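Chemist: Model the following, please.
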Amino acid sequence: MTACAPNPDQQCPDLHAAYLEYLRQTGRGNVSYERASRAFFRRWPAPERWTAEPLAVRLAANSATRPLITFLMLHGGLRPGYDYLLERKLSSIWREVTDSPIGADLDRFMTGAAELGFTARVRFATGSQVPARLLIQAGRRLEELTLADLAEFTTACTDRQDRTGKGHHHYLAAVSNAQRVLFHLGIVDELPRSGGPVPFEQRLAEVRAPIRETMIAYLERKRATCQPKTVSAIATRLKHFGVFLAQTDPALDSISSLERRKHIEPYLTSLVDAVNSKNDELITVADRSRRVLAVMGFLTDITEWGWAEAPARKLVFRDDNPKLPQVLPRYLPVDADRRLAEVLRDRPGNELAACALRLQRACGLRIGELLDLELDCVHEVPGHGSWLKIPLGKLETERMVPLDEEILDLIDQIIDLRSHGRPMPHPRYRRPAQFLFTHLGRRLGQQAVRAELHRAAQEAGLGHITSHQLRHTYATALVNAGVSLQALMALLGHASAEMSLRYGRLFDTTVRAEYERALDLAKQQARIPATGRISLPLADITGGAGWKDTPLIKSRMSGGFCLRAPAQGACTYANICEHCPSFHAKPSSLPILAAQRVDAEALAQDAENRGWITEAERHRRLITRLDNLISEAQTG
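Modeler: Down below sits the predicted model:
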């Protein structure tokens, strides 16, 4: 049914009669409704005239007139304006919309929302808050709605908040949900914007204008060669420097006027007491270093580029960067790792996020790599099993990680849990991609994963845990199992051996063996009586191995041998007698000297194999000296 022609001097009997018939069919007719409808049409013979009235007049309709207005919106094509629609509660529309022209469109929207995993409560709230109002006001079918319609509705929500002071957060959330559903239905081509970096002009608003302009120009230039997240991080650190300059020297109007003593050194000193705005604690040494490096890079780059704003001399030096502590990776102990895994598996809060954390722990992924996994990330290699293809991450490298049946089952579970829908733009390539972790029509966010980890850690009785500790735990477990350095680098995606060697330092078997040997010796010595002498079996010193094969510094002497830990270094007095000019050998000593020479050869080769070049050279010098002694004994 369509509205009558907008003739202000003529009533619309078709609409009036249709309304009275509607009341009769639905059993809602009464004298009050009939009187209210006659009064309405007498005042506004063409209902479109009513929409031109001020909002106060439109809202003044009493409870007997509002059913007529709802009927006209659903069946008569009446467009009352978003200002009116936002003031009306449309929760009752679900019982009246079934036979209306927009009923089928709302059903389609609700079905699409259900397929994305929205709960019934969220579906009905979103449906009545946004698409129902859009369909009424736009006067078009669902597939004809556009991003401009959503933008107009959003503007109306903002206007309502400015006019009445009533919050509009719930409406904006519903607009975001509605746009996601419309995207996956193929009606609009853009997902709602969620977060993202704040524009440079806004982020650097507290920096004085001349300095801010130079910093923004620099950041725009860096966008050509750096990842967006890198540029965003530089912007945050330059902001700290710019705000400091604005506070300490408000008259400074150019980076070229910076002075070492007046600006740079006070800034470096201020970093010692700088506070993190998120937790009100002092910033870490690593954060101090990052801020210094950002300023150093900024000044160095604009100088090399020949910018007029560049300082005349170098102002920040290598020694200005604080030395970083060499900390070991923070892995979870075995019992904590087991308790956390149990909670994530058996008592998840957000089931999809819990599965994401389990996959991160099983494959040693960074959180960005985890959430960038695509649906086709599992690859079957004939004769070599299943592998997980990990996309480009922090170091711009791809890699493959082997999978077992347990991890494959976990990925199958994730595929069952994820929300299905239209491919979404890849943040790196902008091509459409089906991501492994999707929830309610959008990609699973890092915040949701971290929130689930925090919840699970609390339930498991653990302290604060970061998602990156799961990666550390994965690497530590591999080191404990004896994985090679090359394999560890490949599995973690490390670009240098130094990065992987951090995990090797956790469990150095050579250090452990030497420590236990020395400890056993110390305990034996502690049990010797004051007048007694130590007499240890050879196995107690060498751990059961031949003394020449132990990973120790060894010296062979004519009357025995010496064993020392590498940390102790070579003995200053080893073989001192053999090298002494006063030392002479008799023919009867030839068998002993020959045996000593054979051992020295073996020890030199052993030292070379272990990379102890200085120690090998010491044995070679002894061999030369023994050759001379043997020659003298033979001629004597």
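
Chemist: CA atoms for contacts and neighbours, from now on please.
Modeler: Will do.

Chemist: I'd say His579 and Arg625 touch.
Modeler: Yes: using Cα atoms under 8 Å, His579 is in contact with Arg625, at 6.6 Å.

Chemist: And for Ser257, the neighbour number?
Modeler: Residues within reach of Ser257, counting by other Cα atoms under 10 Å, total 12.

Chemist: Contact partners for it?
Modeler: Shown in contact with Ser257 (Cα atoms under 8 Å, 6 or more residues apart in numbering): Pro311.

Chemist: how about the strands of the stretch 301-450 of the chain, start to end?
Modeler: 378-381, 385-390, 399-403, 424-425, 432-433, 438-439, 442-443 (DSSP state E, counting those that start in this stretch).

Chemist: The longest one to strand 399-403, inter-axis angle?
Modeler: For strand 385-390 against strand 399-403, the angle by axes from the mean of the first three to the mean of the last three Cα atoms, to 10 degrees is 140 degrees.

Chemist: where does strand 385-390 sit relative to the chain's centre, distance-wise?
Modeler: 21 Å (Cα atoms, centre = their mean, to the nearest Å).

Chemist: what packs against it?
Modeler: The contact analysis (3 or more Cα pairs under 8 Å, 6 or more residues apart in numbering; DSSP states H and E) places strand 385-390 against strand 378-381, strand 399-403.

Chemist: most neighbours per residue, which of these?
Modeler: strand 399-403 (a mean of 17; mean count of other Cα atoms under 10 Å).

Chemist: which outside residues touch that strand?
Modeler: Cys363, Gly385, Ser386, Trp387, Leu388, Lys389, Ile390, Pro391, Ala490, Leu491, Gly493.

Chemist: I'd like the strands of the stretch 301-450 of the chain laid out as TSV, including distance to Leu538.
Modeler: Below are these laid out as TSV (distance: least, Cα to Cα, whole Å):
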stretch	distance to Leu538
strand 378-381	52
strand 385-390	48
strand 399-403	45
strand 424-425	69
strand 432-433	66
strand 438-439	64
strand 442-443	64
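
Chemist: If any of the contacts of strand 399-403 are buried, put those into a PyMOL selection.
Modeler: To isolate the buried members of the contacts of strand 399-403 in PyMOL, using 16 or more other Cα atoms under 10 Å:
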select buried, resi 363+386+387+388+389+390+391+491+493
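
Chemist: Including distance to Ala39, could the contacts of strand 399-403 go into a markdown table?
Modeler: A markdown table is the format used below for the contacts of strand 399-403 (distance: Cα to Cα, whole Å):
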| residue | distance to Ala39 |
| --- | --- |
| Cys363 | 72 |
| Gly385 | 78 |
| Ser386 | 75 |
| Trp387 | 74 |
| Leu388 | 71 |
| Lys389 | 70 |
| Ile390 | 69 |
| Pro391 | 68 |
| Ala490 | 80 |
| Leu491 | 78 |
| Gly493 | 76 |
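
Chemist: compare with the first, here's sequence two:
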Amino acid sequence: MRLRLARTELRSVARNIHDVVVFSRFIAESRPAQQNDPAVLDRALLESYIGWVGRRTVEKKGPHYGQPVSPGSRIRLLSVISTMLETWRRYGWQPVLPPDARIHRDEYPRQRGLKANFIDEYLMEQIESEENLALLDPETRTLVLICRDEGLRIGEALTLKTDCLKKTPSGRWALVHYKNKDKSFRAIPASRVVVDAIRGQHGRVRERFRDGCHWLFPKVSGNPDGKYPMPYGTVDTRFDAWRKRIRLIDSHGDAAIVNWHQFRHTLGTRMANAGVSGRTIREVLGHTSWAMQEHYSRIADDTLRREYEEKYEVRFNLKGEAVKVHRDADLAGVEWLAEKIGRRLHAVAGGWCGRHIARPCPKTAADGCYFCEDFQTDRQFLPIHRDTLARTRELQISATAAERPRAAGINERLATAVEHVIASITDQEHDELFPATGRQRSRPPRDREDI
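Modeler: This next block holds a predicted model:
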């Protein structure tokens, strides 16, 4: 176990110790006279242990009590002993083990297909209800938003630092967190909802500890100096109490139980069903294997969309500003992921919507997307924009002739916005064709307060 501590989390080592204790208990039951003799570790004993593990049932009181132990748990019990025997040989420990004292991989039970563990959308509607979220304390609400929108494991969310938000060169926010599984720091795109929630939580931490605490979620009690992060048991108890308070029920009217990790599955499922490529899901969720990525995307269409191959693309937001996504910039991975997620999740008429999948669409039928700060477009949509402009001007003229000032004003405002987008795109095309001319077209100022 000392050797495993060099590259394994402490809680994983603790679980391995429990597995070794289970093996010791088996030896004490099957060969009590030899339980303290290393020579007992022969092939016959190991074969008996494999069968004994296969017959085990869940001993912990709960909904699964008395049921057969899952294949994953049986594999873990066998692999820990197999690793121990191989380590014994590698370091030449005494006494020397019999040559056939091994547990082979083909003797592990067959792993069942991974269970789809996402939260049903019927339940998510209740969980995401603003009325229900308002019943959560601010800390737990922030954790729910982080796990829902960013797909972090609850352990990763609880160990976020107060400086976890970083801004990319293009102005996007990135959430930097420590990934426990491979002991590395990762940066992923952060939604506006999460950014606002984290800022509010940071403010509450500063009110309590000034600058003496670097945890975004410090332990509530017994933590006067802010040295310790909040334990999982605290937030799990809070979340369970909130679930009962809002009376979370499934489509059959029965009380529903959800856990923190299911938010991660739900984000992956939503992305897969929205057509996000497997590669992008892996990057967002931080998976190192395709098997885990398929755990999320197998319930969606398996057809992968076109990969993002360009060095960068030029798009224009509602202010007419060119939006460039550079792969070589700092935090380029965040830029690329945000671009991929936005492009795959929300294809709209005339461009793309960069709004996070978990945020509702605020547009009205009259305005469409031309007044939304998340709307992006490029030159390939020029025919659509020009057609929209022509039809809008016709409606404006008709409304003016019919003395309908409100309708005329709405169409005039929309036409001005479309003209602004067209001008931005055509100016960019001209600059690319004639870079020496430096032509600049005057553009009307646009501000959301003017809309």
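
Chemist: Mind checking the TM-score on these two?
Modeler: The TM-score (TM-score structural alignment, normalised by the length of the second structure) is 0.58; 283 aligned residues with a Cα RMSD of 2.4 Å.

Chemist: Export the helices and strands packed on strand 385-390 of the first structure as a markdown table, with columns for distance to Glu516 of the first structure.
Modeler: Below are these laid out as a markdown table (distance: least, Cα to Cα, whole Å):
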| stretch | distance to Glu516 of the first structure |
| --- | --- |
| strand 378-381 | 44 |
| strand 399-403 | 36 |
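
Chemist: Ok, which of those comes nearest Leu629 of the first structure?
Modeler: Closest to Leu629 of the first structure of these, according to Cα to Cα: strand 399-403, at 59.9 Å.

Chemist: ok, average deviation of the closest one from the second structure?
Modeler: Once the two are superposed, strand 399-403 of the first structure sits an average of 1.6 Å from its aligned residues in the second structure (mean Cα distance after the TM-score superposition for the first structure).

Chemist: Nearest to Glu615 of the first structure, out of the strands of the stretch 301-450 of the first structure?
Modeler: Using Cα to Cα, the nearest of the strands of the stretch 301-450 of the first structure to Glu615 of the first structure is strand 399-403, at 40.6 Å.

Chemist: Under the alignment, what does Val195 of the second structure map to in the first structure?
Modeler: Matched by TM-score structural alignment, Val195 of the second structure corresponds to Leu408 in the first structure.

Chemist: likewise Gln262 of the second structure?
Modeler: In the first structure, the residue paired with Gln262 of the second structure according to TM-score structural alignment is Gln469.

Chemist: So its match: helix, strand or coil?
Modeler: Secondary structure, DSSP: H, G, I helix; E, B strand; the rest coil: Gln469 of the first structure is helix.

Chemist: ok now do it, which residues does it touch?
Modeler: For Gln469 of the first structure, the contact set (Cα under 8 Å, 6+ apart) comprises Pro329, Arg330, Tyr331, Leu332.

Chemist: Out of these, which are shared with the second structure?
Modeler: On the basis of both residues aligned by TM-score structural alignment, their matches' Cα atoms under 8 Å, what survives of those in the second structure is Arg330, Tyr331, Leu332.

Chemist: what's the neighbour count on the aligned partner of the last one in the second structure?
Modeler: The alignment partner of Leu332 of the first structure in the second structure, by TM-score structural alignment, is Ile119. The burial metric for Ile119 of the second structure, expressed as a neighbour count using other Cα under 10 Å, is 20.

Chemist: just Gly268 of the second structure next, same as before
Modeler: By other Cα under 10 Å, the residues close to Gly268 of the second structure number 27.

Chemist: Quick check: it touching Arg298?
Modeler: No: with contacts counted by Cα under 8 Å, Gly268 of the second structure stays clear of Arg298, the gap being 10.4 Å.

Chemist: Okay, Trp215 of the second structure and Arg270 of the second structure: tell me how far apart.
Modeler: 30 Å (Cα to Cα, to the nearest Å).

Chemist: which one of the helices and strands packed on strand 385-390 of the first structure lies closest to Glu48 of the first structure?
Modeler: strand 378-381 (59.2 Å).

Chemist: What segments of the stretch 301-450 of the second structure are helices?
Modeler: Ranges of helices in the stretch 301-450 of the second structure, per DSSP state H, counting those that start in this stretch, are 332-345, 382-401, 405-433.

Chemist: ok, back up a step: check the spacing between the match of Gln262 of the second structure and Glu406 of the first structure real quick.
Modeler: Counting by Cα to Cα - Gln469 of the first structure and Glu406 of the first structure are separated by 21 Å.

Chemist: residue contacts, Thr269 of the second structure?
Modeler: So Thr269 of the second structure contacts Phe118, Tyr296, Ser297, Ile299, Ala300 (Cα under 8 Å, 6+ apart).

Chemist: how about the last one, what's its match in the first structure?
Modeler: Pointing back at Ala300 of the second structure there. In the first structure, Ala300 of the second structure lands on Phe507 (TM-score structural alignment).

Chemist: Let me see the contact set for its match.
Modeler: Val479, Asn480.

Chemist: and with 10 Å instead?
Modeler: Thr476, Val479, Asn480, Gly482 (Cα atoms under 10 Å, 6 or more residues apart in numbering).

Chemist: can you count the residues close to the second one?
Modeler: In other words, Val479 of the first structure. Neighbourhood size, Val479 of the first structure [other Cα under 10 Å]: 21.

Chemist: Give me the nearest residue to it, chain neighbours excluded.
Modeler: Leaving out its chain neighbours, the residue that sits closest to Val479 of the first structure by Cα to Cα, 6 or more residues apart in numbering is Gly504, at 6.4 Å.

Chemist: does the one you found sit in a helix, a strand or a coil?
Modeler: helix.
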